[in-house]
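Attaching a predicted model along with its sequence, questions to come.
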Amino acid sequence: MSSKPSVLDPVRVRIRRFQFVVGLGFLAQVIGSVLSVALAYRLTQRVQDLPEGLRLAIGVPLQNLWVLAVLPLLCYGAARIIELKPLSTAIGGVLSGQVFILALNFAWGGLEGLWPGPAVFVLQLSALAAGVLLSYRAVLKGRATAAQGAAKAQAQADARKVEYQEFLREAELGAEKAAQREAERAAAASAGNSPPSAAPAAPASEAPSPESSGETKASTPH
């Protein structure tokens, strides 16, 4: 017996979705940080000779690789499996990852670690806004791809169903024809094994009349 839906079911669904979005942002931040450190280690010597403006233009996107590349990819993959809301997923993922970064900066540098400077702050906000837009579009694209995949799977299932019905129809026709041939063979065999019918009896010869018998006797010599 199925249980009745509870009033708290929508709230539970929202809580689970919120937890999933927060975990998505945290995972994107962790993976992006690893990639950023690896790329920064390789580009450090090449970037040192560049002007400060170019270094900021390269360094800020490199530091925000998690929100510009990793989070949109995760949103796209998740949207293909789970039905997500595009805007809330994008904003929630970006905010959760950024809150984690701010918590780390506060733990390392206190209040001074929360303010990197006006130029870096503007570039940081621009990167976050771009990340929200990219994640939003990634969720939309993921849902569209999932819908196309579901439609394709449904079309294939319908085609297989039609083929199966045709196969059953042909099998039934074949069985009917085989049964008909067997019946014809049985009828022919029974007709060949039956005994031939007796020939009709010949009519009895008529008895000789007295006149003909008398004439016969008269014609006989004594």
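Right, received. Where do you want to start? Nothing here was measured: the structure is a model prediction, and the numbers come from that model. Numbers count the residues shown, from 1 in each chain.

only C-alpha atoms for contact and neighbour calcs from this point on.
Fine.

distance between the helix ranked longest in the chain and the chain's centre?
Assignment by DSSP state H gives helix 118-193 as the longest helix of the chain. Chain-centre distance of helix 118-193: 8 Å, with Cα atoms, centre = their mean, to the nearest Å.

before we move on, what about stretch 98-111?
Counting by Cα atoms, centre = their mean, stretch 98-111 comes out at 43 Å from the chain centroid.

got the buried residues for it?
By 16 or more other Cα atoms under 10 Å, the buried positions in stretch 98-111 come out as 98, 101-102, 105.

for stretch 42-55, same thing?
For stretch 42-55, by 16+ other Cα under 10 Å, it's Val47.

Endpoint to endpoint, that stretch covers what distance?
Terminal residues of stretch 42-55 lie 14 Å apart, using Cα to Cα, to the nearest Å.

Second structure follows, compare the two:
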Amino acid sequence: MSTSKAIFDPLRVRLLRILFTGGLGFVALVLGSMLSATLYLRFAVRVDSLPFAFLRLLLHVVRGNLWVLLVLPLLCYGASRIVELRPWSTAVGAALSSRLFLLTVEFVSAGVDGWVERGWVVALVEWSVFAVGVVLCQRAVLKGRADASSQAEQTQAQASTKQDEYAEFLREAERAGEKIAQREASSNAEPGAVHPQPAPEQAPPAPEQAEQKPEDSSKAPAA
């Protein structure tokens, strides 16, 4: 039983890590798509009115990849503050899983002809932006782990400081108790202090017959 548990535990941990990484990428893709659609509705006319074609292309690609440039790094940073994640495996896994999902959707909708019609320039710009997003995710994971460790150290330092303050408070209380005991002992040991003594017990009165014996002997006639 223990042998099988030792074998399957690493596999279970790896599977959970893969699922968690893929979940991060999918959530980032959904949120980033919503953000990209909102920005497209607001700034599409202004972007299309720009005179440079390459600048228009770059802005459109950046807008379409906000999920990997902005949303996924934020999610990786937040997750690394809670869970210890591997920088490159998390960044590449989360970004690549969502990217493969997008490529699958494009292939199903337009086929290979859709990729060919876009041209190599668009593909190069898209993959360059994607690589930048992966690097940002890796930096976010490192930043999150550093902040988490610094926060843990700060919390530990605060706990040790409070413990030292409590120990000092106990020592001060013990010192105050010792001073009070010394004062009481010195006040009891002062010279000239009047100590009430118990009253001596009164001897019981002698019987009247014992008092009358000498009188009787004096009054008796001499023989």
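Received it, and whenever you're ready, just let me know what you need. Quick caveat: nothing in here was measured; it's all calculated off a predicted structure.

Distance of the most centrally placed residue in structure 2 relative to Ala181 of structure 2?
By Cα atoms, centre = their mean, structure 2 has its centre lying nearest to Ala152, at 6.3 Å. Look at Ala152 of structure 2 and Ala181 of structure 2: by Cα to Cα, they are 44 Å apart.

and what of Thr3 of structure 2?
Relative to Ala181 of structure 2, and taking Cα to Cα, Thr3 of structure 2 is found at 65 Å.

got it, and Pro73 of structure 2?
65 Å.

Compare neighbour counts for these two and give me the winner.
Pro73 (26 against 11; other Cα atoms under 10 Å).

My guess is that one contacts Ala140. True?
Yes - the criterion here is Cα atoms under 8 Å, and Pro73 of structure 2 meets it with Ala140 at 5.5 Å.

Give me the neighbour count for Tyr164 of structure 1.
Counted with other Cα under 10 Å, Tyr164 of structure 1 comes out at 12.

Counterpart of it over in structure 2?
Tyr164 of structure 1 maps onto Tyr166 in structure 2, with residues paired by TM-score structural alignment.

With Ala130 of structure 1 instead?
So Ala130 of structure 1 corresponds to Val132, using TM-score structural alignment.

before we move on, what about Gln154 of structure 1?
Match for Gln154 of structure 1 (TM-score structural alignment): Gln156.

what about that match, distance to Ser149 of structure 2?
10 Å.

got it, and Pro10 of structure 2?
For Pro10 of structure 2 relative to Ser149 of structure 2 (Cα to Cα), the value is 25 Å.

for Ala199 of structure 2, same thing?
78 Å.

For those two, indicate the residue with more neighbours.
Ser149 (12 against 6).

if you skip the residues just before and after it, what's nearest to Thr145 of structure 1?
Nearest residue to Thr145 of structure 1, sequence neighbours excluded (Cα to Cα, 6 or more residues apart in numbering): Arg80, at 6.7 Å.

For that neighbour, grab the count of nearby residues.
20.

Please identify the helix or strand for it.
Assigned by DSSP states H and E, Arg80 of structure 1 belongs to helix 71-81.

How far does whichever helix or strand comes after that helix sit from its chain's centre?
Next helix or strand after helix 71-81 of structure 1 toward the C-terminus (DSSP H and E): helix 86-109. Centroid separation for helix 86-109 of structure 1 versus its chain: 34 Å, with Cα atoms, centre = their mean.

Would you mind pulling up the elements that helix 86-109 of structure 1 packs against?
helix 9-47, helix 71-81, helix 118-193 (3 or more Cα pairs under 8 Å, 6 or more residues apart in numbering; DSSP states H and E).

Any idea which of those gets closest to Ile91 of structure 1?
Among these, helix 118-193 comes nearest to Ile91 of structure 1, with 5.8 Å by Cα to Cα.

what's the next secondary structure element after the closest one?
Following helix 118-193 of structure 1 toward the C-terminus (DSSP H and E): helix 210-219.

Please list all residues in contact with Glu174 of structure 2.
Listed by Cα atoms under 8 Å, 6 or more residues apart in numbering, Glu174 of structure 2 has no contact partners.

gap between it and Ile180 of structure 2?
Distance from Glu174 of structure 2 to Ile180 of structure 2, by Cα to Cα: 10 Å.

Phe107 of structure 2 too?
88 Å.

cool, and Pro87 of structure 2?
Counting by Cα to Cα, the gap from Pro87 of structure 2 to Ile180 of structure 2 is 62 Å.

Counting neighbours around each, name which of the two comes out higher.
Neighbours were tallied for Pro87 of structure 2 and for Ile180 using other Cα under 10 Å; the higher tally belongs to Pro87 (21 against 12).

who touches the more buried one in this structure?
Counted by Cα under 8 Å, 6+ apart, Pro87 of structure 2 has contacts 137-139, 141-142.

can you rerun that using 10 Å?
For Pro87 of structure 2, the contacting residues are 76, 80, 134-135, 137-145, by Cα atoms under 10 Å, 6 or more residues apart in numbering.

likewise Phe54 of structure 2?
Counting by Cα under 10 Å, 6+ apart, Phe54 of structure 2 has contacts 60, 121-122, 125.

What helix or strand is it located in?
Here Phe54 of structure 2 is assigned to helix 53-64, by DSSP H and E.

distance between that helix and the chain's centre?
41 Å.

And for stretch 35-51 of structure 1?
That offset, for stretch 35-51 of structure 1, works out to 43 Å (Cα atoms, centre = their mean).
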